[in-house]
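1. sequence and computational prediction follow.
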Amino acid sequence: MTAPADKATGKIWEGNLRAAELFDLGIKKPALYDAVEQEVRGHAYRAELSQYIPEPVLSPSPVLSPEAVVPPDSWWESLRADLSTVAKAVTDRVAVRQEWVDRSVPHFLNLPAPQVIEWETAHGDLQPANLTSRTPYLLDWEGFGTAPVGYDPAMLLAYSALAPVFVARVRETFPVLDTEAGRIAQIVVITELMQSASRGDHPKLVPALRALAEGLAW
């Protein structure tokens, strides 16, 4: 990574290091072996050496294809256990803020902004391209932090909305999605993806996201 020296700090810059401190011995993620920073002519540079994971990712794209193979029971059990460990971690990092929810949900979904009551630590970008297909390993930790309870399963569900069999397995594995906290988490995630779509990301996912949102409006 590189950034102007006076901006070489914060959530993304230090995310992998902070995640390594919390999770490298507790869950299946690439271990961070070393990190080096250097400043040259007003710019900061950061290089990280991480464990090589010899597994393909679940999907080459964050949006899961309808033809995607649903992993076996052991994969889901491992993912559920690791997310449970992550959720219990204590951190001052923030992945989602109530202020953003208040502004963005009415704008992108035309729904009242929900008040998030329950928070937990989340990976923050749990989509199919950040999960390996066999173990699974959880990749890309730059954005982890506190988020609504159920946020990570909601993210995986939303990015998999074009693959109904996979979605059904997400719901089976994570019953939190059928609670009020899970409903709120899904609204928050769908809002994020609709905001991203407004910038041109993954337009094919938009109709499915709107259909999900309609089912969550009370």
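-> Good, I have the coordinates.

2. rest of the way, CA atoms for contacts and neighbours
-> Will do.

3. hey, which helix is longest across the protein?
-> helix 180-197 (DSSP state H).

4. so after that helix, what's the next helix or strand?
-> Counting by DSSP states H and E, the element after helix 180-197 in chain order, helix or strand, is helix 206-216.

5. take a look at this one as well, against the first:
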Amino acid sequence: MFTAPEPAVAERMLSARGHACALLGLADTTGGEVWGYAGRTLSGAVHTPTGATAWLRLVSDSQGKSGGKLWEGPREAERFLPPAVPRPRLVGLCDWSAGGWDYRAEHYEFVASWPVARSPVLHPLHQHADLPDTWWQGLHRALAHLARIRTGRQAVREQYIRRRLPEFTGVTPGEITWATAHGDLHWANLTGPELTLLDWEGWGAAPLGYDAAHLYLHSLPVPDVAERVRMEFAHVLDTPDGWIGELTACTEILQAAPRVPFYAALADGVRQHLSRLQEAGSRT
């Protein structure tokens, strides 16, 4: 999803990936690396002892700073989410520390379907979400099952919403309706034409409509797809509760824009949409 990090980070993570394969009894492969932001994560295909393809995700943090919501998210998703939420199944996991870094390696079953897009944001010239009705129906079912999960995890903290929404949107939120959300629902975390939801680091409670709003905002450069998302989730987004979820998603993207290039490119479209949301809110 992101470009490769600086050489020293890439070398360290690739070496750690080889160590992870040895610990988990997997065979490393070359090429096809999928990097996370600033090289924090490294993912890619590996092989099991039987020759089957699997997926290995490696995450690192400064020694002593690992743990917390993002670190534990994938393991807690495997423990608490029902099979009705289609996701890669976590097969094995190992932790170790070396050279001032903590590492966690996660071994997953391989998902044959590719992400709908290589980037979180759809691009009209290179990517297009031409998905069947059954895919959208599956997404509705998955998010409905997820919303009913009871968890103490937070995808978005209430303190953040009450502090940042007035700053970025001019809206002071009242009562917030919460539901359990994926927390990072965009086109690089959804596979097609067979639906799987990838990347369960940040799942937890969020304002109602937050996931649908994120998917809509990441679709803005391709208007017909954005319109489809809006139509599919109008029953949530076009409500006062969903309005807060959508304002929250706008706020996060605008706050991240100065440091994340694809959000910087998306920011103008988000601001235009935010103006429409503010206008609609003033009429209610």
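-> Perfect, thanks for sending it. Just so it is clear, the model here is predicted, and its values are computed rather than measured.

6. fetch the TM-score of the aligned pair.
-> The pair, once superposed, lands on a TM-score of 0.93 when counted by TM-score structural alignment, normalised by the length of structure 1; 217 aligned residues with a C-alpha RMSD of 1.6 Å.

7. which residues in structure 1 form helices?
-> Going by DSSP H, structure 1 shows helices at 11-23, 73-88, 98-109, 151-159, 164-173, 180-197, 206-216.

8. counting by contacts, list what the second one packs against.
-> If I follow you right, that is helix 73-88 of structure 1. Other helices and strands packing on helix 73-88 of structure 1, by 3 or more C-alpha pairs under 8 Å, 6 or more residues apart in numbering; DSSP states H and E, are strand 119-122, helix 164-173.

9. so which bit of structure 2 is that helix matched to?
-> Mapped onto structure 2 using TM-score structural alignment, helix 73-88 of structure 1 covers residues 133-148.

10. in that stretch, what's buried?
-> 135-136, 138-139, 142-147 (16 or more other C-alpha atoms under 10 Å).

11. middle-most residue in structure 1, spatially?
-> With distances taken as C-alpha atoms, centre = their mean, the residue of structure 1 nearest its centroid is residue 125 (1.9 Å).

12. map that residue across to structure 2 for me.
-> So residue 125 of structure 1 corresponds to residue 184, using TM-score structural alignment.

13. same question for residue 186 of structure 1.
-> In structure 2, residue 186 of structure 1 lands on residue 246 (TM-score structural alignment).

14. name all residues that make contact with its match.
-> Going by C-alpha atoms under 8 Å, 6 or more residues apart in numbering, residue 246 of structure 2 touches 209-210, 213-214, 237.

15. measure it to residue 255 of structure 2 for me?
-> From residue 246 of structure 2 across to residue 255 of structure 2, the span is 14 Å (C-alpha to C-alpha, to the nearest Å).

16. repeat that for residue 240 of structure 2.
-> From residue 240 of structure 2 to residue 255 of structure 2 the distance is 23 Å (C-alpha to C-alpha).

17. then residue 204 of structure 2?
-> Here residue 204 of structure 2 is placed at a distance of 20 Å from residue 255 of structure 2 (C-alpha to C-alpha).

18. neighbour-wise, which of these two wins?
-> Neighbour totals were compared for residue 204 of structure 2 and residue 255, and residue 204 leads with 26 against 15 (other C-alpha atoms under 10 Å).

19. was I right to think the more buried one contacts residue 178?
-> No. Applying C-alpha atoms under 8 Å as the test, residue 204 of structure 2 and residue 178 come out as separate, 9.8 Å apart.

20. no more questions from me, cheers.
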